[in-house]
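> Structure, please.
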Amino acid sequence: MQKLSRSLGTPLHHQIAAVIKDGIANGRHQPGERLPTEDALCRLFSVSRITVRRAMQGLEEQGLIERRQGDGTFVAESAAVVSLQTPLSGFMAQVAESRALSTPRLLSFQEVEAPLQVQTGLMLQPGERVMKLVRLRTRGNLPILHSTAWLPVDIAAHFQPGDFSRQALSELMTRAGFPYFRIEAAAGAALADPVLARDLQVPIGSALVDVRRVAFDRHGRAIEYQHVLGPSDRYQMRVTMRG
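Got it, this is the predicted structure:
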């Protein structure tokens, strides 16, 4: 059973939809693949059938799934994700640029139970705990992006809260002996909820660039899950391809 959080202020059906959507975005659920039945999802998330149906209805309205009478629910063929690979060096160059142009401010640093998407991304067991790190990057007084990172507790034990106000997370991970070897990232869009709107100084409901990424070490262990949000006029994700 996977646990949903009833204390986040986010409806349970939205949380279920977000987990399934994340699986589609990251290729865990392929176009044309049959999804679990409503009964199976009820057992998996320990929720009522009406909650599951509301989640699936939302995904269907977004064109991500297709429900076929008497046959089941499938990932829509149109939900295929185009995967573009770029050298890790290019990503690290973007991190260096962001670091040079902005300053991190630590908002919170606490041990929590891993949310569903983090549990899946970091390949953790239900109920495992992680260190949650929330930061706001600013340029002068202007917020540029809001980032939330979750680290396995054994890795987080190498850091002190003050470290995250001075260096990029990638630098800290390398210094502690956990350099990135591979990164899987998915980019999309989101709307600013009241908390994000306050932190980023934008109107509630403003469009945000939404990037989720999982970093792996050379042994294939997932060592970091990060969720970054920022206004599109202040934060962009660039990919450079060379022939």
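> contacts, neighbours, all on C-alpha from now
Will do.
> So which residues of this protein form strands?
With DSSP state E as the definition, the chain shows strands at residue ranges 65-68, 72-75, 103-113, 129-139, 142-152, 182-191, 207-216, 222-231.
> which of these sits most buried?
A comparison of these by mean neighbour count, using mean count of other Cα atoms under 10 Å, puts strand 222-231 on top with a mean of 23.
> Also compute the angle for that strand relative to strand 142-152, please.
For strand 222-231 and strand 142-152, the angle between their directions (axes from the mean of the first three to the mean of the last three Cα atoms, to 10 degrees) works out to 160 degrees.
> now strand 222-231: how far from the chain's centre is it?
The gap between the average C-alpha position of strand 222-231 and the chain average comes to 5 Å, counting by Cα atoms, centre = their mean, to the nearest Å.
> one more to line up against the first:
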Amino acid sequence: MSQPLHLDISEQLRQRITAGDYLPGAKLPSERQLIAEFQVSRITVRRAIANLVDQGLAIAHQGKGVFVTERRKAVYTLTSPGLFVAEDLQNQGIALTVKTLIFEQVTPPQSVQQLLQLPSAEPTAYLQKKILLMEQVPGCMDITYVLPEIGELLASALQHQMTFPVLERHNIPIERVEAMIECQNADPELSQQLQVPLGHSLLTYHHTAYTTGDRPVLHGASISRGDRFCYAVSLNHAR
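A predicted model of the protein is given here:
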């Protein structure tokens, strides 16, 4: 089944932007030019442009036209668990905003119960689902399970700030992080929240954080747009 015309057109324009055919700050073809090129209606062209604006790829200026946005990709360095996302992005001059979608006590999946070493009699944890906005554009959905005593104690702070710095400020240092990065496709929720097409490839950073005494305190997955967020690591030869 073919996708709607406006999605097909916006995808073609997106590919031109990412390929550098339209550089940051450049004006996109006018509605009239796009109508002539794709042989579609004005409504279809406007919906295609709206898709680009929703993805943070373009911005419309009344009376002037539509322009390619300045695309800054956030880079998170994985070398040290002591360097947190908020601090790393601040060093890059990128404004980070946290938007909490869910914060509630739940019974987590069996795999998470084992990773967090939850008691079998009462295996509960706090689930937090939040969107990280980078320069006001959705860049990442973060899904985290936190130990119940920590979630209850720090509920207010966790809902408005990044998790690791909150833990550090409350004397819960992150000593070690076990992580794995893989790709996944956007489901309907991720498509809506991250403003990407359904099935779009996303980067997923699975992580379990440990505090003093090698005690696990949280397990999560950070699911990010590859055009807004990437990871960097420095490797040294073991001697």
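> Would you mind giving the strands of structure 1 as CSV with distance to residue 198 of structure 1 added?
Written out in CSV, the entries for the strands of structure 1 read as follows (distance: least, Cα to Cα, whole Å):
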stretch, distance to residue 198 of structure 1
strand 65-68, 33
strand 72-75, 35
strand 103-113, 13
strand 129-139, 11
strand 142-152, 10
strand 182-191, 13
strand 207-216, 13
strand 222-231, 12
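> Identify the residues contacting the residue nearest the centre of structure 2.
Among the residues of structure 2, residue 140 comes closest to the average C-alpha position under Cα atoms, centre = their mean, at 0.7 Å. Neighbour list for residue 140 of structure 2: 131-133, 194, 222-225, 229 [criterion: Cα atoms under 8 Å, 6 or more residues apart in numbering].
> Structure 1: which residue goes with that one?
Taking TM-score structural alignment for the superposition, residue 140 of structure 2 sits opposite residue 145 in structure 1.
> can you tell me how far that match sits from residue 139 of structure 1?
For residue 145 of structure 1, the distance to residue 139 of structure 1 equals 10 Å [Cα to Cα, to the nearest Å].
> What of residue 208 of structure 1?
The span separating residue 208 of structure 1 from residue 139 of structure 1 equals 17 Å under the rule Cα to Cα.
> can you check residue 206 of structure 1 too?
As for residue 206 of structure 1, its distance to residue 139 of structure 1 is 20 Å (criterion: Cα to Cα).
> Quick check: end-to-end length of stretch 181-195 of structure 2?
Using Cα to Cα, the end-to-end distance of stretch 181-195 of structure 2 comes out at 21 Å.
> And it, how far out from the chain middle?
Relative to the centre of its chain, stretch 181-195 of structure 2 is centred 9 Å away, using Cα atoms, centre = their mean.
> Show me what it is in contact with.
Defining contact as Cα under 8 Å, 6+ apart, one finds that stretch 181-195 of structure 2 is touched by 54-55, 131, 138-141, 196-206, 225.
> Could you report the neighbour count for the counterpart of residue 167 of structure 1 in structure 2?
Aligning on TM-score structural alignment places residue 167 of structure 1 opposite residue 161 in structure 2. Residue 161 of structure 2 is flanked by 16 other residues according to other Cα atoms under 10 Å.
> what's the closest non-adjacent residue to residue 161 of structure 2?
In space, and not counting its chain neighbours, residue 161 of structure 2 is closest to residue 98: 6.4 Å by Cα to Cα, 6 or more residues apart in numbering.
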